[in-house]
Structure formats: C-alpha cells, structure tokens
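> Below is the structure, and that's it, no one-letter string:
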C-alpha cells in the first residue's frame, strides 16, 4: 500500500517475505566475514556472494544497478573507501578495514545490509580502527531503537548523531549518503538521514521498512568519487566504516529483517520493543 506520503507500507505477509530476503543477506554477509582473510581478493569475495545468493534462487540487488551499471554483486570498500567500492583484483591484508554492503531480491522483495570488519581480527587491528567500528555499529543500533510507531522518522538521525558525539574521538558523519525506504525496490521513499536535521520527518507507521546505514570516518566527513563513478573515498585519506540493517516497523515494535536473530539481543539491550511476525 502506498500512503499519501508516497511511502510503501507493507502488510504482515509482505514483511514476512522481506524477512526471507533479509535473512539471506545476513547469511551471505556472515559467509563473507569468514572468508575475508589476508590474501583473498575482493573479486573472490564477490564471486562467493553471487553464488550464495543465486543458490538460494534469489537475485543480487546491486548487479547492474544504476548508471553506469554497478558491475558486481556486493560493494567492498577498503580503508579510506567509504561505500560503493567495486570488487576486483585487490587482495586484502591484515589490518585492512573492510566494509561489505550486500543486497538480494527474493520473491520480488529486497534485503539490504552492510558490515565492517578488520582483516585478521583484533590482533592485527589498530585500536583506533576497532573503536571506529564499534562506534559506527552502535550508532546504527541507536538509530534503529529510535524507530517507534507515532514518533517522527528523523529521530533516527538524531539518535545516530547523539551517540557519535558522545564518543571520545571526533568522527566525521558522512551526509551525502543516507538510509532509505526499501521493499519492492531497493531504494524508496523515505530518505533516512544519519544525522540531526531540522525537519522532523513523517510519523512512523506500522508497515514501514527502512534501511538505516550510518557511515563514519576517523577524520573529515568530506568525500570524493573515484574515476569508476562508484567508489566513494574520504577526501583526507582517513579510514571509514559502514554498518546497515533493514528494519521493519510492526504494530507491536521492531523487527530487524537482516539480523540473524531479528535484532532481539540489541533491541532488548537498548529497551526497544522486539516484535517479529510469526
């Protein structure tokens, strides 16, 4: 159903279908997390993602998307690359910060999620990178927890920004790329800023599904796009992180469609209502 605000509101049955797409995306990202080791190329990770999605009789959301058409199944962004990195011959090294963004279409419905990790784990991580990832992921969850029926949508960005500003480091919040509605298309109304804005946004209604995806840098939030017309990098060369989940609003609360546990652990920890549709 399309509301007067041009937002596609989903029925409970449609949200259940979106959960299947979301689970596939979450499972694909876990496979990629395990495979993202030193010596592996970003192109090899992309091939693994495509096999995983197609084996589930689903279609990659990103492949062929946009202008120029995106040439891969997942976006893989390394170190100073923020989002939309194009996989290829680059081989990962221990200590690299890697962000992987994945989307899939299953029975006509999209799921979209992103993770960031340090290759080689904590023993190879710069502590500043570890903290960057922690703050970025936590800011995403604070934004998710701010979603509630009857509240204003842009409370999400305010919650993200509040968490980032409370950190010990002065992180850059990337503003050019924001969250979005999702459903039968990957990008739909409404836009969901990752920062505080004057406009409070629409009132949140049951059936809303959005992708919430803060992107933080260790330095300036200024960006530029590389010659491939896709890869977005930090202007000052600082490292960046990106986390994303697709979230549904139900009558009773929230269901994180791309989280393997539906978001139960983090939503409960933050005092938000976890409300999956059974």
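Noted; the coordinates are in hand. Note that the structure is predicted; figures quoted are calculated from it, not measured. Residues are numbered from 1 along each chain as shown.
> make it CA atoms for all contacts and neighbour counts henceforth
Fine.
> tell me what the host helix or strand of residue 30 is packed against?
Element membership for residue 30, per DSSP states H and E: helix 12-35. Applying 3 or more CA pairs under 8 Å, 6 or more residues apart in numbering; DSSP states H and E, one finds that helix 12-35 contacts helix 42-55, strand 97-106, strand 109-118.
> I'd like these laid out as a markdown table, including mean neighbour count and distance to residue 35.
What follows is these, written out as a markdown table (neighbours: other CA atoms under 10 Å; distance: least, CA to CA, whole Å):
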| stretch | mean neighbour count | distance to residue 35 |
| --- | --- | --- |
| helix 42-55 | 19 | 7 |
| strand 97-106 | 27 | 12 |
| strand 109-118 | 26 | 11 |
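> what would those look like in TSV with distance to residue 249?
Shown next, in TSV, are those (distance: least, CA to CA, whole Å):
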stretch	distance to residue 249
helix 42-55	25
strand 97-106	20
strand 109-118	15
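> The structure to be compared is supplied as follows:
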C-alpha cells in the first residue's frame, strides 16, 4: 500500500491541477505529493505533460487551476521568483546556461536570494565538492563546455539556492550514457544530503532505479503511481517503456 499525503511530512502537495498554455489545458486534474526528503520520479512519453507540470510548480505557467502547496504555503498566486525564494530550484530541460559567462559566474547567478556573501561562498564550495570538475574549470566560459559539463553547471546553479526541493527536467537529454549515469549518482548524493528531489526523466529504467516512488503520466493525467520497485516489475511499464 502506498503512503498517502497524510501519512508523511508532505513538502509538496498538488491537488486537481489543470494547466496549459492557451485555451486547451495540457494537465487534467493532476494530484500528487512529495514527502520531505523523498526522491520522486515522474515518467511518461514526450507528450505526457511532464515538463508542463514542473513549470506549473515553479510558477512559469500562470494559467493554472487547482492547488499547489509547498511547505504549507499556497503557490498558485505567487510569481516564479517568489516561489524560488521559498526553496524550490528548477533545473530546466536544455540546461540554459549563460554561454558567455564563466562557470563560477553562472553558479553565482543561482545565489541571488542570498544577501550574505559568506553563505554564497559556502554554497559555492558545496557545489565544487559535488562537481569537482566545475572547480577545475571555474574560470572557463560555460558555452565552451561539453553538454555534460553544462548540465553540471545547471544543476550546480540550482543547488546554489540551497533548495528544499530540487526539480530536474529531463537531465539526461542529449548526454552520453556514461555521463547520464554519473549525473544520476550526483542526484543521489544530493538527495542523501537532505534535499528533496522531483525528477522528470525519459530514461525510465534509470529514473526508477534512482527514485523511491514514481508517477506515470499520459496525456496530461496521472495513470499509475507506486513505489519505484513495484513499477520496475509492473508489466504495463515493462512493455510500454522498458521494451521487455
């Protein structure tokens, strides 16, 4: 039996969320929850609405109906920068680094909410511990780096916020398999450090091996939910997404 939202210390709770970009909604009555210190994955096909869900959570999609509550606060009427200030770091699909800025300057952009420079420096050192390659290349322009290195910059920039919740949107997209495995190890390290993680990922096998629980989306709705272990052995998932 799955834990309900009432069984755990819920950090993020979404209820009956409908959202989209125009007259036709992309999300249809989405309900899910993420407990504090949990690692949750959302999987599904390209057109399932996974990225739209993340954009709604982080305030990048204003046309929303329903309930989004984070750490006891209603997010539905807040702007994106206010939501980030509450402790939600969104690492978008496609990385979106600033190519003509150095690695370190890119990272420091993520610490805009820190007024104390000492806190920013501590955050920077933690990111360098997580991604030693970024420390080696701190003065290199981000646009000259490989796709995997840019993804490290994007994740590191999110971690500079010192988030309570890290949202990752398709972090393996366009990366070599070895780099993908390395990145997912870092996500596990981040989770073990006490950060709650919500991962959207098309690499279903890797997502289910990383997460504790998962939701399966299809056509803007939640079709299946369960523990990651259960879903790895679910015939519907194995046939539709794992090719087994």
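Ah, there it is. Since the structure is predicted, the reported quantities are computational estimates derived from the model, not experimental observations.
> Can you pull the TM-score for these?
The TM-score (TM-score structural alignment, normalised by the length of structure 2) is 0.33; 139 aligned residues with a CA RMSD of 6.0 Å.
> what angle do the helix holding residue 30 of structure 1 and strand 97-106 make?
Here the directions of helix 12-35 of structure 1 and strand 97-106 differ by 140 degrees (axes from the mean of the first three to the mean of the last three CA atoms, to 10 degrees).
> Which positions within helix 12-35 of structure 1 qualify as buried?
12, 15-29, 32-33 (16 or more other CA atoms under 10 Å).
> Tell me the helix or strand right after the one helix or strand residue 157 of structure 2 maps to.
In the assignment (DSSP H and E), residue 157 of structure 2 maps to helix 147-159. Later in the chain than helix 147-159 of structure 2, the nearest helix or strand by DSSP H and E is strand 165-169.
> and the next helix-or-strand element following that following strand, what does it pack onto?
Reading on from strand 165-169 of structure 2 to the C-terminus, the next helix or strand found by DSSP H and E is helix 177-192. The helices and strands touching helix 177-192 of structure 2, judged by 3+ CA pairs under 8 Å, 6+ apart, are helix 147-159, helix 204-210.
> how about helix 177-192 of structure 2: buried residues?
180, 183, 184, 186, 187, 190, 191.
> Wait, the third one touches residue 210, no?
Same thing as residue 184 of structure 2. Yes - taking CA atoms under 8 Å as the definition, residue 184 of structure 2 is a contact partner of residue 210 at 7.2 Å.
> Start and end of stretch 32-40 of structure 2, how far apart?
10 Å (CA to CA, to the nearest Å).
> Please apply the same query to stretch 241-255 of structure 1.
24 Å.
> before we move on, what about stretch 83-100 of structure 1?
OK, stretch 83-100 of structure 1 end separation, CA to CA: 8 Å.
> quick one: the residue nearest to residue 217 of structure 2 when sequence neighbours are not counted and residue 214 of structure 2, what's the gap?
Leaving aside its sequence neighbours, residue 217 of structure 2 sits nearest to residue 44 (CA to CA, 6 or more residues apart in numbering; 5.0 Å). For residue 44 of structure 2, the distance to residue 214 of structure 2 equals 10 Å [CA to CA].
> Measure how buried residue 15 of structure 2 is and give me the count.
15 (other CA atoms under 10 Å).
> name the element it belongs to?
Short version, using DSSP H and E: residue 15 of structure 2 is in strand 10-20.
> downstream neighbour of that strand in the secondary structure list?
Next along from strand 10-20 of structure 2, by DSSP H and E: strand 25-35.
> Buried residues, that following strand. List them.
Buried-residue list, strand 25-35 of structure 2, by 16+ other CA under 10 Å: 26, 27, 28, 29, 30, 31, 32, 33, 34, 35.
> Would you confirm that the last one contacts residue 14?
So that's residue 35 of structure 2. No - checked against CA under 8 Å, the pair residue 35 of structure 2 and residue 14 is beyond contact range at 11.7 Å.
> Return every residue with contacts to both of the two.
Common contacts of residue 35 of structure 2 and residue 14 (CA atoms under 8 Å, 6 or more residues apart in numbering): none found.
> Check which helix or strand residue 158 of structure 1 maps to.
Secondary structure (DSSP H and E) places residue 158 of structure 1 in helix 155-165.
> name the helices or strands packed onto that helix?
Looks like helix 155-165 of structure 1 contacts helix 127-145 (3+ CA pairs under 8 Å, 6+ apart).
> any idea of the angle the helix it packs on forms with helix 155-165?
150 degrees.
> So which elements touch helix 127-145 of structure 1?
Using 3+ CA pairs under 8 Å, 6+ apart: helix 127-145 of structure 1 touches strand 109-118, helix 155-165, strand 209-212, strand 215-217, strand 240-242, helix 264-269.
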